[in-house]
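Asker: quick check, what structure comes out for this input:
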Amino acid sequence: MRAAILHAVGNDKLEIRDDVTLAPVGPTDVRVRIKATGVCHSDLSAMSGVLPQPVPLVPGHEGSGEVVEVGEHVTSLQPGDHVVINWRPACQECDLCLGGQPYLCMKYVIEGFTKGNFRFGGDETTAFGMAGCGTWAEEIVVPWQGAIKIDPDVSWEAAALIGCGITTGVGAALNTARVRPGSTVAVIGCGGVGLSVIQGARVSGARMILAVDPLESKHELAKKVGATHAVTPEGVPDALNELTGGSGFDYGFEVVGKSATIQSAWQVTRQGGDVIVVGAGAMDDMVSISAFSLLFEGKNLLSSLYGEADVRHDFPYFAKLYKAGQLDLESMISARIRLADLNDAVEALRAGEVLRQIVLMD
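Answerer: Model (predicted):
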């Protein structure tokens, strides 16, 4: 089968190969034929080393597909099922899973660094899948918890978006912040996940949503999916005064993954408000907030990993919102491409002008 392979961290180019094979399906695994997969900023972070991953690596973690084989102990799925790939599968047995935080389960994260399910070349070199997935391949093998059944009426493209961008962003608003009806929201960063935060805030009933992004080309789309106002970072002080009288927003979402934008989110949030970090940043990018401010401004600094989702419930729920017209997923797709176009897609994402490019498998 075909797959895109990154041979070394920091490489600019992927090798698109057609001689890739898969490890056998284990008793608790499923094999999925990928139908659609997104090109997400986290894939760039994996390629650059910001998000550590083993190499050789098949990138890709946001995907949807059809189950083609299940292990002998798998009872929840069968061939023909439409599934969304869950890049953070939960063991459903540890204290975190049983305590309601399955998105923090580390079992399969750790396994992903030691177990590579791809093989290529004459010597059958092992390649790993990003986050244990590797959806930039025509087929993948994942634990059964990494494939969540979804309504077959949902398009492959929409299902793929639910697998990461939508769940991360909408979940940050609904699950982490629990945005209240009538509240005010600022969202810093209007890529695919930032637009999903905006949609989550809209669905929650926020009366005012400020979108902040240096690229004015993204402002119109931000308004289309729910933002009431949009500015560049330079326009934030004026917007803060005009929209909140200088007091700040109830919620400030950071969806970039940089210490500077985390501090910006802190600054635009009112006393007693919630600052939610959604962007995936680097381990050596340190955030500086004074101990005085942390206490006396009464703000809550929250992290939102994968939208704090329990994907067993949230994937199907977001699919229902999409089918009901509450989530606009079509507007977030900037291009539909083929697997052979991935290098061009990576360059386009680096340039910052595109939102979600979706690979449709031939």
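Asker: drop to CA atoms for contacts and neighbour counts, all remaining ones
Answerer: OK.
Asker: ok, now which ones touch the closest residue to Asn175 other than its chain neighbours?
Answerer: Once flanking residues are discounted, Asn175 sits nearest to Glu308: 6.1 Å by CA to CA, 6 or more residues apart in numbering. Shown in contact with Glu308 (CA atoms under 8 Å, 6 or more residues apart in numbering): Gln101, Tyr103, Thr168, Gly171, Ala172, Asn175, Thr176.
Asker: from the residues you listed, which land in helices?
Answerer: Members of the contacts of Glu308 lying in helices (criterion: DSSP state H): Thr168, Gly171.
Asker: quick check, Glu157 in contact with Val39.
Answerer: No. The criterion here is CA atoms under 8 Å, and Glu157 misses it with Val39 at 11.7 Å.
Asker: one more, for comparison:
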Amino acid sequence: MARAAVLHAVGDTELDLRDDVTAVDPGPDQVKVKIKATGVCHSDLSTMSGVLPSVPPAVIGHEGAGVVAEVGDRVPGVQVGDHVVINWTPDCGTCPECLRGEPYLCMGFIGAAFSDPRFRIGGDTPAFGMAGVGTWAEEVTLPYQGVIKVAEDVPFEYAALLGCGIPTGVGAAVNTAKVRPGSKVAVVGAGGVGLSVIQGARIAGAATILAVDPNEAKHPLAKQFGATHTATLDDLEEAKGLLTLGQGFDYVFEVVGKSAAITTAWGITRRGGDVIVVGAGAADDNWEMSAFSLLFEGKNVKSSLYGGCDLKRDVPMFVDLWRAGRLDIDGLISRRIRFEDLNDAVRALHQGDVIRQVVLFD
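Answerer: Below is the predicted model:
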């Protein structure tokens, strides 16, 4: 038996922290991973509230890292004892999206998140994993494509962030937007992923990086990660005028997950510039734009799912950037907590007091 945080009904604000949950035995193409560290992300809250779909009872969590404990007979490339990052969007390698080089769009394993329970509660009650994963548990069973080997010198709490927050943010800048050196960038939302977008823009060589967040307490941290300027919504137009002579920014990233934030991003993007949608919004939160503006302003709206990452390629790159001192992972971690603190961590995330909290199981 192992510990796991279980959501019994969509809308619950408290998770059931149990010690009688087991991951199913791995099949021939699956691996079982003992989770060592897992992040607390806004997407976890969105699953609890129903903004993101789930099938309760479900183990929450999707950002994690650990050690391979068991492997199936047909598993290539990883073995017991390997340190791995959890990839919550495993790529099948054979679908049209994978063959086009877009593994982050692969749907090959997504259906299993809603049809294939990966856990047992109390030995006999089936439970699903959030996004087919469920990293707020001491052990998970995944397709082998759902684990990415990582060097053993990378601390587990750093490796966990390489599974979602960092690729989603840094990848949005370097993969989706392909930020050009010397460009002007704005980032709407300075939470954990927004700070990673800021880092990505800095790494890509942006000359101006404006962090936009109504919470001024986040502004110094944004500058720590590479923002050259900060603004609230109230002084955003003034900042746009000062930094771009009123023309707007080359790339504007929406990292909130709200249609209103996309509208804000559109409004400060230059003619012909790019609006990159990073935040995970609700299915009924519709964004509207006139057909006239969409054509004649020449702006491009781009989705950045999982930062356009191929984790097999990008995790080693992120590790190299970290080793070179160009990617700050430790600074993203507000608190290292225990499993027993998870409900407190959920409340802290609701209140906006933290960037990234990481659960350490050992």
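Asker: thinking again about what came up before, so which of Glu157 and Val39 of structure 1 has more stuff around it?
Answerer: Neighbour totals were compared for Glu157 of structure 1 and Val39, and Val39 leads with 26 against 23 (other CA atoms under 10 Å).
Asker: just tell me what that one corresponds to in structure 2.
Answerer: Aligning on TM-score structural alignment places Val39 of structure 1 opposite Val40 in structure 2.
Asker: mind checking the SS state of the residue nearest to its match when sequence neighbours are not counted?
Answerer: The shortest distance from Val40 of structure 2 to any non-neighbouring residue, by CA to CA, 6+ apart, is to Gln357 (5.4 Å). Assigned with DSSP: H, G, I helix; E, B strand; the rest coil, Gln357 of structure 2 falls in the strand class.
Asker: quick one: contacts for Gln357 of structure 2?
Answerer: Residues counted as contacts of Gln357 of structure 2 (CA under 8 Å, 6+ apart) are Gly39, Val40, Cys41, Ile333, Ser334, Arg335, Arg336, Ile337, Ala345.
Asker: and the fifth one, how far from Gly169 of structure 2?
Answerer: Using CA to CA, to the nearest Å, we find Ser334 of structure 2 at a distance of 17 Å from Gly169 of structure 2.
Asker: okay, the two: which has more neighbours?
Answerer: Gly169 (30 against 14).
Asker: wait, isn't that one in contact with Arg202?
Answerer: No. Gly169 of structure 2 lies out of contact with Arg202 (CA under 8 Å); the separation is 11.8 Å.
Asker: how about the helices in the stretch 201-350 of structure 1?
Answerer: With helices called from DSSP state H, counting those that start in this stretch, the stretch 201-350 of structure 1 shows them at 219-224, 236-244, 259-268, 291-296, 311-323, 342-351.
Asker: so which of these comes closest to Thr125 of structure 1?
Answerer: helix 342-351 (21.9 Å; CA to CA).
Asker: buried residues in that closest one?
Answerer: Leu342, Ala345, Val346, Leu349 (16 or more other CA atoms under 10 Å).
Asker: which one of the residues you listed sits closest to Ser293 of structure 1?
Answerer: Leu349 (35.9 Å).
Asker: that closest one contacts Ser42, doesn't it?
Answerer: No. Contact criterion CA under 8 Å: Leu349 of structure 1 and Ser42 do not qualify, at 10.7 Å.
Asker: measure the residue nearest to Asn175 of structure 1 to Tyr103 of structure 1 for me?
Answerer: 6 Å.
Asker: on that earlier part again, now tabulate the buried residues of helix 342-351 of structure 1 in TSV and tack on distance to Glu15 of structure 1.
Answerer: Formatted as TSV, those follow (distance: CA to CA, whole Å):
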residue	distance to Glu15 of structure 1
Leu342	10
Ala345	14
Val346	13
Leu349	18
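Asker: ok, of the residues you listed, which one's closest to Phe120 of structure 1?
Answerer: The closest of the buried residues of helix 342-351 of structure 1, once distances to Phe120 of structure 1 are taken by CA to CA, is Leu342, at 18.6 Å.
Asker: who touches the closest one in this structure?
Answerer: Counted by CA under 8 Å, 6+ apart, Leu342 of structure 1 has contacts Ala4, Leu14, Val359.
Asker: in a markdown table, list those residues along with neighbour count.
Answerer: Converted to a markdown table, these look like this (neighbours: other CA atoms under 10 Å):
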| residue | neighbour count |
| --- | --- |
| Ala4 | 25 |
| Leu14 | 19 |
| Val359 | 26 |
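Asker: run a quick neighbour tally on the residue nearest to Val141 of structure 1 when sequence neighbours are not counted.
Answerer: Computed as CA to CA, 6+ apart, the closest residue to Val141 of structure 1 that is not its neighbour in sequence is Arg31, at 4.4 Å. Neighbour count for Arg31 of structure 1, taken as other CA under 10 Å: 25.
Asker: who's in contact with Arg31 of structure 1?
Answerer: Val25, Val67, Val68, Glu69, Val70, Glu139, Ile140, Val141, Val142.
Asker: which SSE is immediately downstream of the helix or strand in which it is found?
Answerer: Assigned by DSSP states H and E, Arg31 of structure 1 belongs to strand 29-39. Using DSSP H and E, the helix or strand that follows strand 29-39 of structure 1 in sequence is helix 41-48.
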